[in-house]
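*Asks:* Sequence isn't available, so here's the structure alone:
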């Protein structure tokens, strides 16, 4: 399989993990997925009272310098690590 197929398989597998990942792991997965599928942050930062939205936005912003290909590879590796845990 190619990178795109592996990424799609990992995205499907992430939804089927046996145990719920930690909040930090979920933010990493979110950020890598957004960079892989959207690229750099293309929205404004959520308001100060939207804690969940702001955490997700900050994670995406932190990862936005990765290339989409690197983000896909990192996402696949992270899902594999979570499956093994």
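*Replies:* Received it, and whenever you're ready, just let me know what you need. As the structure is a computational prediction, the values presented were derived from the model and not from experiment.
*Asks:* rest of the way, CA atoms for contacts and neighbours
*Replies:* OK.
*Asks:* to the chain's geometric centre, what's the distance from the lengthiest helix in the chain?
*Replies:* Counting by DSSP state H, the longest helix found in the chain is helix 68-84. The chain centroid and the centroid of helix 68-84 are separated by 9 Å, computed with Cα atoms, centre = their mean, to the nearest Å.
*Asks:* Summarise which helices and strands that helix is packed against.
*Replies:* Counting contacts by 3 or more Cα pairs under 8 Å, 6 or more residues apart in numbering; DSSP states H and E, helix 68-84 packs against helix 3-14, helix 23-37.
*Asks:* Alongside the first one, take a look at this:
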């Protein structure tokens, strides 16, 4: 099905991120995290983390910024970014 195909594509790209020769920047990681969540879950469905959880808040804010983006659009942006990172960092 279309949904299964999307999941397969996105999870294979997620595996490739783990194999990059260098760690992407925090900004790049937030981009792929937020687009992965938007592509697989859709609009954010959790409360914003507490005051001292800086990393959690950054991730929440990045995902929240994509509210309303279609899953398909988020998936395409995610996969394009993974391809860009593979070119930049090697695999």
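*Replies:* Good, I have the coordinates. These figures come from a predicted structure and were not determined experimentally.
*Asks:* Superposed, how do the two chains score by TM?
*Replies:* Overlay of the two chains. TM-score (TM-score structural alignment, normalised by the length of structure 1): 0.91; 84 aligned residues with a Cα RMSD of 1.3 Å.
*Asks:* Look up how far residue 55 of structure 1 lies from the counterpart of residue 11 of structure 2 in structure 1.
*Replies:* Using TM-score structural alignment, the equivalent of residue 11 of structure 2 in structure 1 is residue 8. Per Cα to Cα, to the nearest Å, residue 8 of structure 1 is found 24 Å from residue 55 of structure 1.
*Asks:* returning to that earlier point: out of the helices and strands packed on helix 68-84 of structure 1, deepest packed?
*Replies:* helix 23-37 (a mean of 19; mean count of other Cα atoms under 10 Å).
*Asks:* Tell me what angle that one forms with helix 3-14.
*Replies:* 150 degrees (axes from the mean of the first three to the mean of the last three Cα atoms, to 10 degrees).
*Asks:* What is the corresponding segment of structure 2 for helix 23-37 of structure 1?
*Replies:* Counting by TM-score structural alignment, helix 23-37 of structure 1 corresponds to 26-40 in structure 2.
*Asks:* quick one: the matching stretch to structure 1 mean distance?
*Replies:* Once fitted to structure 1, stretch 26-40 of structure 2 is off its aligned match by 0.4 Å on average (mean Cα distance after the TM-score superposition for structure 1).
*Asks:* Please work out which residues outside that stretch touch it.
*Replies:* Contacts with stretch 26-40 of structure 2, where a contact means Cα atoms under 8 Å, 6 or more residues apart in numbering, come from 7, 10, 44, 58-60, 62-63, 66-67, 69-75, 77-78, 81-82.
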